[in-house]
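*Asks:* Sequence and predicted structure are below.
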Amino acid sequence: MDSRKGVGGWASGGLVLPMLILLMLSVDVGGVTSPSPSSTYTVDSDGVWSSWSVLSTSCSADCGGGKMHRVRTCTNPAPTGNGQLCEKETQPGVRADLELKDFPCNNHTCWQGAWSEWSNCTAECGRGNKTRYAMCGNSTCEGTQAKKMEMECNTWNKTSCPSPCDKVNLEKLCPDYAVCKDESDEKDPKYTCVCTMGYQMTKDNKSCVRPPPTTPTPRPIPTLEPAQKVVVTVVSKSASTVLIICVSICLAIFLVLRVFTPDRVIQMNMEIALLLAHVFLIFPPSVAEMEVLCRVVSIFIHFFFTACFMFMFLESLHMYAYVAYVIKQDGMFSRAQNIIVGWGVSAIIVLFCMCFEYHNYGATYHCWLQMDKPLLYGQLLPILFLVVLTFTMIEAAGAADYKPLKGMDKGQLTSARFSQRTNLIILPLVFSHMLVGMFSEFDQNLALYSIFTILNAVTGVAVLFLHCANNQQVRMKMMGVYRSMCRGSSAR
């Protein structure tokens, strides 16, 4: 019996009962109703195969050709009504709603150890990588056979390759305020970024920054043994006292003899400045513990030593005016002018230093001039300048060979020539004992204190003897006193 006929017979006989039921349901108590307008009739349509499934069994071989199974169903759409099922492709004439079929897979050649050529290095003039792949026949292997091999390569050649710093124009290798320094060797291109103009490289080497202000390591305070400190204090203060006494005697002699010539006024002010500098030096060491008082002492020591050298320069200028026959008598400046210039210029120098370095006057353990602060330049440079000028004037006066002036005061000329020689002794003594004193206090050095003590005493005696000896009026009056004493002794 034909299956289609069976199906059709069942369909024609099977429809009678449902239609009778529908007619019965449409009969009302009052009569028979007509069918509902919404009633539909089934349309007969044949089924259509769906696409072959993507999901499938695994391939039966990895390479060289294999098979895999795919499936499709008669659901695109499914048959309706008296529609027919789909006809199988694999079994022509047979109809069903499901079909399986074999498809070829992995047809590529199997790998037999062949590789492709190495690729070019990924880096030009440097280190990189090159690659090769497994070959299956004439094609690159795929799937499980796919293999890849990498190897490091280096194309750097110091002779032919450009310097890495030449890339600065193409890409910014170094940060702002830095220059590129080529440090390449035979194996690799290398460079270093070096910061300029005082900038410093950050830790990440990405930028140059100004360095923070450095905090200097505080200098350890030098100390002497207590016994040595007592000896040094007594001896150095005693030496300053000897200098003060000698200078005071010199001042007293000229005051008693009432000698106030222009050259003597200059010398007198130099002596007063030297005397007052040492008066402040004999202040007790405990002054260093009082910050304000210690600073005041330091300022006055600076001022009086500067004035001392300023007046020695004015004395050399006064002496040069006589020896070079520039003037006849009484010097180039008046007494008042010499005083104003000597003290005024010294005050200006010290005030200038105070404007910038006031807080550096004084120290934690002494009150003399400090050696480790910028104030040192303001203290020493003007004095060095005055010392050089003074020696220059003395040398120029010694080499002068000019025609004497008529009516020149020969007494003052003689005193000027004496002054020329005495300054060659006093000036080095004052300068050296000032420097040695500064170093001895700053370093608390026993040997330097000893030298300072000796120089103090020698300087005081030299000032007393030479200033009295080179002044004509003092020499004449002292000779008169000496003769009077001699006559008195002979009369007895």
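*Replies:* On my side now, so go ahead.

*Asks:* only C-alpha atoms for contact and neighbour calcs from this point on.
*Replies:* Fine.

*Asks:* Would you mind giving the secondary structure of Val194?
*Replies:* Going by DSSP: H, G, I helix; E, B strand; the rest coil, the secondary structure assigned to Val194 is strand.

*Asks:* burial of it, as a residue count?
*Replies:* 17 (other CA atoms under 10 Å).

*Asks:* so who does it touch?
*Replies:* 178-181, 201 (CA atoms under 8 Å, 6 or more residues apart in numbering).

*Asks:* same thing with Thr459?
*Replies:* By CA under 8 Å, 6+ apart, the contact set of Thr459 is 243, 426, 429-430.

*Asks:* how far away is it from Leu384?
*Replies:* Thr459 sits 19 Å away from Leu384, going by CA to CA, to the nearest Å.

*Asks:* and here's the other structure:
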Amino acid sequence: MAPACGTVMLGVLTLAVLLLHVPHAAGQAVVNGNWSDWSVIGTPCTKTCDGGFTTIVRSCTNPAPEGGGDLCVTDEGQVATNGLDFKIAACNVQTCWANEWSPWSNCSKVCGRGNQTSYAICGNETCTGIQYKEKKLACNTWNKTTCPSPCLSTKCPDYGVCRDDSNNTDPIATCVCTMGYKMSPTKTSCVRPPPSTPTPRPIPTMPPAQKVVATVISKSASTVIIICLSICLCIFFVFRIFTPDRVIQMNMEIALLLAHCILMSPSSITQKPIICTVVSILLHFFFTACFMFMFLESLHMYAYVAFVIKREGMFSRAQNVLVGWGVAAIIVLFCMCFQFSNYGGVYECWLMLDTPLMYGEMVPIVTLVVMTFTLTEAAGSAEYMPLKGMDKGQLVSAKFSQRTNLVIMPLVFSHMLLGMLSEYEQNLALYSIFSLLNSISGVVILFFHCSNNQQVRMKLKAVFGKMCKGRQ
């Protein structure tokens, strides 16, 4: 009915306008035309829902022009044809979908962030294309108090543990590495971090005046021990005493003498890296040989005191010399193979205590010291059956050596350690103690090595006897 009614109305309006344009009688008043309101009813709408279009009309009848009055003009400034004006208007703008959306659904996530959904279905006519619509709304159901910890569902890599960092709005599980491991950049594994580069040790320095004093006292002490060892060697060479036990002591004295001769080198050698390296290697070699011969002396002494042999020691003179120097050379060559670059230093040429070379030097020497003490104590703390035909003179010398080694070896070991520490720390007090022990070591070695030997005692007694008779 509505489309037919709209067509009839347009026809009636057109007829009325035509009738109005019939000429009136002469003498009628001039009246300009004016537009009526737009018609409420237009042509049939192009769509029944979701917004269509219709054509509406207005007429130049409010009032109609009379007596030659002006015709109505459109919005575009044109004279209306036949007194009518048409335009397109929207119609049936209501949606084709049902006007009610469904209630919001529950949140898609339990104890977390998700979405709620509402939907609508097609309404009063068949919709084109999609027959279903929905809309979403963000939601958050997380509650730190009532929800389970996110760590319960989180798997961390090896060496990692989960840490609950949840706040009031979100569950947060963080994997933290333990046992010194660090999380990889990809956050997928715990890896062992590379070793940190240690801060270089600052080079210790001494005031020039203290350095002069330290040099003087250390060189003086080395001179004292060199003199004492030289006198001891000369005495035995003059008396031509080269028994097996004396050969061992002689080589120990030579090793210690050469070590202190090297310590007399000027401090300027630190500016010559090659010479400094050679000095460091030689010091290592001679001190190791010194303690090796001390061990051989304790072994020689043990063989007598424990009544293992009757005379002349367990090894020949040549065997003792070969073993003493040979073992020391093997130890030094082994260290040179793995730690050659650490021999010598920037400011001293003895032993840098902050390098792995320290273990290569000290472990063998400490081992020899412990073994020497063990043999010495073992020989003196047990009762052994004496052998028939035992050389009593050599046995007496061995027992003297047993006691004197307990004095000489700690002195030599202590002054070696203090020498290394004083050079490494550049400490005047350490230099002073080192120098004192040096001097004491030299005097003690001279006295004990001469007094322990039976032949030296006898010859010195004869010499002093002749001197006394000559004075009379």
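*Replies:* It's in. All values reported here derive from a predicted model rather than from experimental measurement.

*Asks:* sorry, back to before: now, the contacts of Thr459 of structure 1 that are in strands?
*Replies:* Using DSSP state E, the subset of the contacts of Thr459 of structure 1 located in strands is empty.

*Asks:* of those, buried ones?
*Replies:* Using 16 or more other CA atoms under 10 Å as the burial test, the contacts of Thr459 of structure 1 include 243, 426, 429-430 as buried.

*Asks:* Among these, which ones are in helices?
*Replies:* Among the buried ones among the contacts of Thr459 of structure 1, DSSP state H puts 243, 426, 429-430 in helices.

*Asks:* what about the strands in the stretch 101-250 of structure 2?
*Replies:* Remark: strands assigned in the stretch 101-250 of structure 2 by DSSP state E, counting those that start in this stretch are 113-121, 132-140, 160-164, 173-177, 182-183, 190-191.

*Asks:* and if you look at structure 1?
*Replies:* 27-28, 31-32, 66-73, 86-87, 95-96, 98-105, 114-115, 127-136, 139-140, 148-154, 178-182, 191-195, 200-201, 208-209.

*Asks:* Mind putting those strands into a markdown table with distance to Asp401 of structure 1?
*Replies:* As requested, the strands of structure 1 are exported to a markdown table (distance: least, CA to CA, whole Å):
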| stretch | distance to Asp401 of structure 1 |
| --- | --- |
| strand 27-28 | 166 |
| strand 31-32 | 167 |
| strand 66-73 | 127 |
| strand 86-87 | 144 |
| strand 95-96 | 146 |
| strand 98-105 | 124 |
| strand 114-115 | 106 |
| strand 127-136 | 83 |
| strand 139-140 | 109 |
| strand 148-154 | 84 |
| strand 178-182 | 62 |
| strand 191-195 | 61 |
| strand 200-201 | 61 |
| strand 208-209 | 63 |
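
*Asks:* So which of the ones you listed is the most surrounded?
*Replies:* strand 86-87 (a mean of 21; mean count of other CA atoms under 10 Å).

*Asks:* How much space separates the equivalent of Ala457 of structure 1 over in structure 2 from Met390 of structure 2?
*Replies:* By TM-score structural alignment, Ala457 of structure 1 lines up with Ser439 in structure 2. From Ser439 of structure 2 across to Met390 of structure 2, the span is 37 Å (CA to CA).

*Asks:* More neighbours: which of these two?
*Replies:* Legend: neighbour count by other CA under 10 Å for Ser439 of structure 2 and Met390, higher for Ser439 (21 against 14).

*Asks:* Next, the contact list for that one, please.
*Replies:* 221-222, 224-225.

*Asks:* now swap in Ile269 of structure 2 and tell me
*Replies:* Per CA under 8 Å, 6+ apart, neighbours of Ile269 of structure 2: 275-276, 349.
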